[in-house]
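[1] Coordinates for the following, if possible.
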Amino acid sequence: MTALTLSGCSTEEVLRFGWPKGITPQADQMMDLWTGSVIAALAVGVFVWGLIFWAVIRYRKKSDELPTQTRFNLPIEILYTAVPFLIIAVLFYYTAIVQTFVDKQKANPDVTVSVVAFKWNWQFLYPEELDADRQPIGTIGSTEQIPVLVVPTGERIRFVETSNDVIHSFWVPALLFKRDVIPGRTNSFEATINKGEEGAYVGRCAELCGTYHANMNFELRAVTSEKFDQFIAAKKSGASTYDALQSIGESPTATTTHPFKTKRDARTPS
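    Okay, here's the model as predicted:
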C-alpha cells in the first residue's frame, strides 16, 4: 500500500496494471487482454513463489544425513510439462481473438482516410470527399504547421497508408495501436473512436525514418459527427484546414515541426 501511494497512481491505473487508457473499442479489448495476462502471470508467480518457500522450509538441511534420493516423479513431471502448455494455449486463444477483432475491417467503413507519409511530414486525404475540381480534400504538413487529421467519433474509420520514400509508422498513442507505412505496399486498419472522447490527440511517426524523424508529428482531432460534416463542407468550399477547424469552433494548432525547409516539405498546408 505504501508503494502504491508513493507511486502516485490512481486506483483506476492500478486496476489497469499500468495499461494506458485508450479511446477505441479495440483499445478496450487490448486492455482486457493485458489485464487478464497480468492476473494469470501473478497467479503463476504466487504459486511458484509458494512452492519455492515451501521447499526451502520443508526440506531445509536438518543434519548431515544424506536425504532420500529420488530418480524421478512421473506424475509431477507430467504436471509441470502439461500445465505450461495449457496456460500458453489459453493465452494464445485470447490473443488470437483480440488480434482478430483489432485487425477486422468491414466492407463499407463510415469514413476513409488516406495517410501518405514522406520525409518528413504527413498528408491526409479524404478520397471519397471531392472539391469543386473533383480532387480529394485533405491537408498536408509544412515547415510552419503540423497537419491535423480530423475524424468523427462513433463512426468506423479506415486508415489507408502509403509511403513516398522510406518506412514510416502511423502512431496515435491514444489509439494504443500503430501500423507501419511501407513504400510500395498499402497497409490499412480500422478504428472507431468512442463517443465522448472528442479532443486533440498527439500523433507521431514510430519508425526511425531518417534525420528529422523526431519532427514528424501530426494531430488527430476527434469531433462529433455533426462537426465533422461541417468541417468537410468547409473544406469542399475551399477553406484551409485551420480555417475549417475555426468554423466549427475548434481551436487549431499551429506548431513549427521542422528546423529547415526543403523543396519537398515546404509546401503551404491546404
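
[2] C-alpha only now, for contacts and for neighbours.
    Will do.

[3] Give the helix, strand or coil label for the nearest residue to Ser169 once chain neighbours are set aside.
    Once flanking residues are discounted, Ser169 sits nearest to Asp180: 4.0 Å by Cα to Cα, 6 or more residues apart in numbering. When classified by DSSP: H, G, I helix; E, B strand; the rest coil, Asp180 comes out as strand.

[4] One more sequence to fold, the one below, so I can look at both together:
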Amino acid sequence: MRTRRSRWIAAPLAVVVALALAGCTQAQLQGYMPSESGLTNHVDRIMGLWTTSWIVLLGVGLITWGLMIWAGIAYRRRRGQSGLPVQLRYHMPFEIFFTIVPVILIAGFFAFTARDQAAIEEPIEDPDYSLTVYGKRWAWDFVYEREGQDPVYFQGLQAQVDPESNQIDAESLPTLYLPTDSSIEITLEARDVAHSFWIVEYLYKKDMLPGLTNHMYFETGSQEGTLTGKCAELCGEYHSQMLFDVELVSPEEYDAYLETLEAAGNVGAIDASINPFTGDDNVDTEADEAFDTTNEGENDR
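    Presented below is the predicted three-dimensional model:
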C-alpha cells in the first residue's frame, strides 16, 4: 500500500518537473549565465555546476520553508487554549537528520566543485597557441608567441572616458585576439599590484599577482565575435577603467593580425621589468610613458 501510494505521488511530481524544465528558455536552462554553450570546453561544465547547485538549493529551500509554514499552522494556538504548549527538549532522529543532511550537501558541493576545478585547471601539454597577458594599472599588455619566430606584442592604455557623455570610449579599449577551434595557454603576469584576468563570457577568472606566474588553459569553440574582458580585482583608483575586448577570429585572421603587429615594429619579448617590486624603479616602457602623458595630472604611477 505504501509503495503504491509513493508511486501515485512520484509520478505526477515527475511530470510536473519535466513540464517545467521543458518550458524553460535557453537562458533559464543555463542559469542566466552571460555565455553560450560551447564557447570553450569549460563553459558547459561551469554552467552545469551552477544550474544544478541552484536547483538543489532551491529544493532544500522549498522543503525548509514548507516545514516552517506547516509547523506554524499545525501548532498554532487554538481558540480557548492558554499557557505554554508541551515543551520538547530532545528528538534524536531529528537531531541526527538535521546534522547528516547538511554534511552530505556540503560534501557533495565540494566534491563536484573540486572535480570541475581540477578539469579546468588541467594543463594542456602542447597547446596550439600560447600568449602572455600582463596586467598593469590600469590596462593590459598582450604578447603573442610564434613558433620559430620572435613574439609580437600589443601594449594598451586604460579605457578613456568621453568628457561629454561620461561614457567609456570603446575605441580606446585594448583588444586581445584569440583564434577559434584551438587549444590555448595564457600566461598571466602582474606588473605592479594584484589584478585578476576575467573574460566574462568564459565564466572563469584568474588572479595576477606580483612575483607569481599563473596560467589559464582552454579550448575555444567555433563561434567568432567580440567578448568582454575586465579586471576582477580592486587594484586602485581607476580599476573600473581596466577593461579590454576579446576578438574571436579564425586562425587565419589571427595570424594576419600578428603580421600587422610585426609590420608596426612590435616585435620581441616584453617582461615585467616595470614591476615596482623588482627593485628597479628606473625602468619604463613606451606604453607607460604614453599612459603617463595621457593621464598627466590625474594618476601618480
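
[5] Let me see the TM-score of these two.
    The TM-score (TM-score structural alignment, normalised by the length of the first structure) is 0.77; 235 aligned residues with a Cα RMSD of 2.7 Å.

[6] how many other residues sit next to the residue nearest to Ser169 of the first structure?
    Using other Cα atoms under 10 Å, Asp180 of the first structure has 19 other residues around it.

[7] next one: Glu171 of the second structure
    By other Cα under 10 Å, the residues close to Glu171 of the second structure number 10.

[8] Surely it is in a strand?
    No - applying three-state DSSP, one finds Glu171 of the second structure to be helix, outside a strand.

[9] Strands along the stretch 151-270 of the first structure, start to end?
    The residue ranges that make up the strands of the stretch 151-270 of the first structure, judged by DSSP state E, counting those that start in this stretch, are 156-163, 168-172, 177-181, 187-192, 199-205, 217-223.

[10] got a list of what the residue nearest to Glu262 of the second structure when sequence neighbours are not counted touches?
    In space, and not counting its chain neighbours, Glu262 of the second structure is closest to Val152: 6.2 Å by Cα to Cα, 6+ apart. Listed by Cα atoms under 8 Å, 6 or more residues apart in numbering, the contact partners of Val152 of the second structure are 143-146, 258, 261-262, 266-269.

[11] In ChimeraX, select just the buried ones from those residues.
    Selection command for ChimeraX covering only the buried members of the contacts of Val152 of the second structure, criterion 16 or more other Cα atoms under 10 Å:
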select :143,144,145,258,261,262,266,267
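
[12] Distance to Gln241 of the second structure added to the contacts of Val152 of the second structure, as a markdown table?
    What follows is the contacts of Val152 of the second structure, written out as a markdown table (distance: Cα to Cα, whole Å):
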| residue | distance to Gln241 of the second structure |
| --- | --- |
| Val143 | 21 |
| Tyr144 | 23 |
| Glu145 | 27 |
| Arg146 | 30 |
| Leu258 | 26 |
| Leu261 | 24 |
| Glu262 | 28 |
| Asn266 | 24 |
| Val267 | 27 |
| Gly268 | 27 |
| Ala269 | 26 |
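
[13] Can you tell me which of the contacts of Val152 of the second structure is nearest Leu212 of the second structure?
    Nearest to Leu212 of the second structure among those, counting by Cα to Cα, is Val143 at 17.4 Å.

[14] does the closest one belong to a helix or a strand, and which?
    For Val143 of the second structure, the host element (DSSP states H and E) is strand 139-146.

[15] any idea of the angle that strand forms with strand 183-190?
    Interaxial angle of strand 139-146 of the second structure relative to strand 183-190 (axes from the mean of the first three to the mean of the last three Cα atoms, to 10 degrees): 140 degrees.

[16] now do the same end-to-end measure for stretch 13-28 of the first structure.
    For stretch 13-28 of the first structure, the first-to-last residue distance is 14 Å (Cα to Cα, to the nearest Å).

[17] ok so, going back, map the residue nearest to Glu262 of the second structure across to the first structure for me.
    With TM-score structural alignment as the criterion, the equivalent of Val152 of the second structure in the first structure is Ile137.

[18] mean shift of whatever helix or strand that match lives in relative to the second structure?
    Here Ile137 of the first structure, judged by DSSP H and E, is contained in strand 136-140. By mean Cα distance after the TM-score superposition for the first structure, the fitted strand 136-140 of the first structure averages 1.4 Å away from its aligned residues in the second structure.

[19] rewinding a little: output the strands of the stretch 151-270 of the first structure in a markdown table, with distance to Ala96 of the first structure appended to each entry.
    A markdown table is the format used below for those (distance: least, Cα to Cα, whole Å):
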| stretch | distance to Ala96 of the first structure |
| --- | --- |
| strand 156-163 | 21 |
| strand 168-172 | 22 |
| strand 177-181 | 16 |
| strand 187-192 | 17 |
| strand 199-205 | 27 |
| strand 217-223 | 28 |
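
[20] Tell me which of the ones you listed sits nearest to Ser63 of the first structure.
    strand 177-181 (58.7 Å).

[21] what's the spacing between the closest one and its chain's center?
    8 Å (Cα atoms, centre = their mean, to the nearest Å).

[22] contact partners of that strand?
    27, 117, 161-163, 167-172, 187-189, 206-207.

[23] so where is that strand in the second structure?
    Alignment of strand 177-181 of the first structure against the second structure: residues 204-208, by TM-score structural alignment.

[24] distance from that stretch to the first structure after superposition?
    Mean deviation for stretch 204-208 of the second structure: 1.5 Å (mean Cα distance after the TM-score superposition for the first structure).

[25] Can you list the buried residues in that stretch?
    Residues 205-208 are the ones in stretch 204-208 of the second structure that count as buried (16+ other Cα under 10 Å).

[26] go on, stretch 213-223 of the second structure?
    215-223.

[27] got it, and stretch 6-13 of the second structure?
    Using 16+ other Cα under 10 Å as the test for burial, stretch 6-13 of the second structure gives no buried residues.

[28] Could you do stretch 110-125 of the first structure as well?
    111-125.

[29] Also stretch 82-95 of the first structure?
    Quick answer for stretch 82-95 of the first structure (16+ other Cα under 10 Å): Thr95.

[30] how about it, aligned to which bit of the second structure?
    Under TM-score structural alignment, the alignment places stretch 82-95 of the first structure onto residues 100-113 of the second structure.

[31] how big is the offset of that stretch relative to the first structure?
    Mean deviation for stretch 100-113 of the second structure: 1.0 Å (mean Cα distance after the TM-score superposition for the first structure).

[32] In the second structure, point out the residues matching stretch 220-232 of the first structure.
    Aligned by TM-score structural alignment, stretch 220-232 of the first structure corresponds to residues 246-258 of the second structure.
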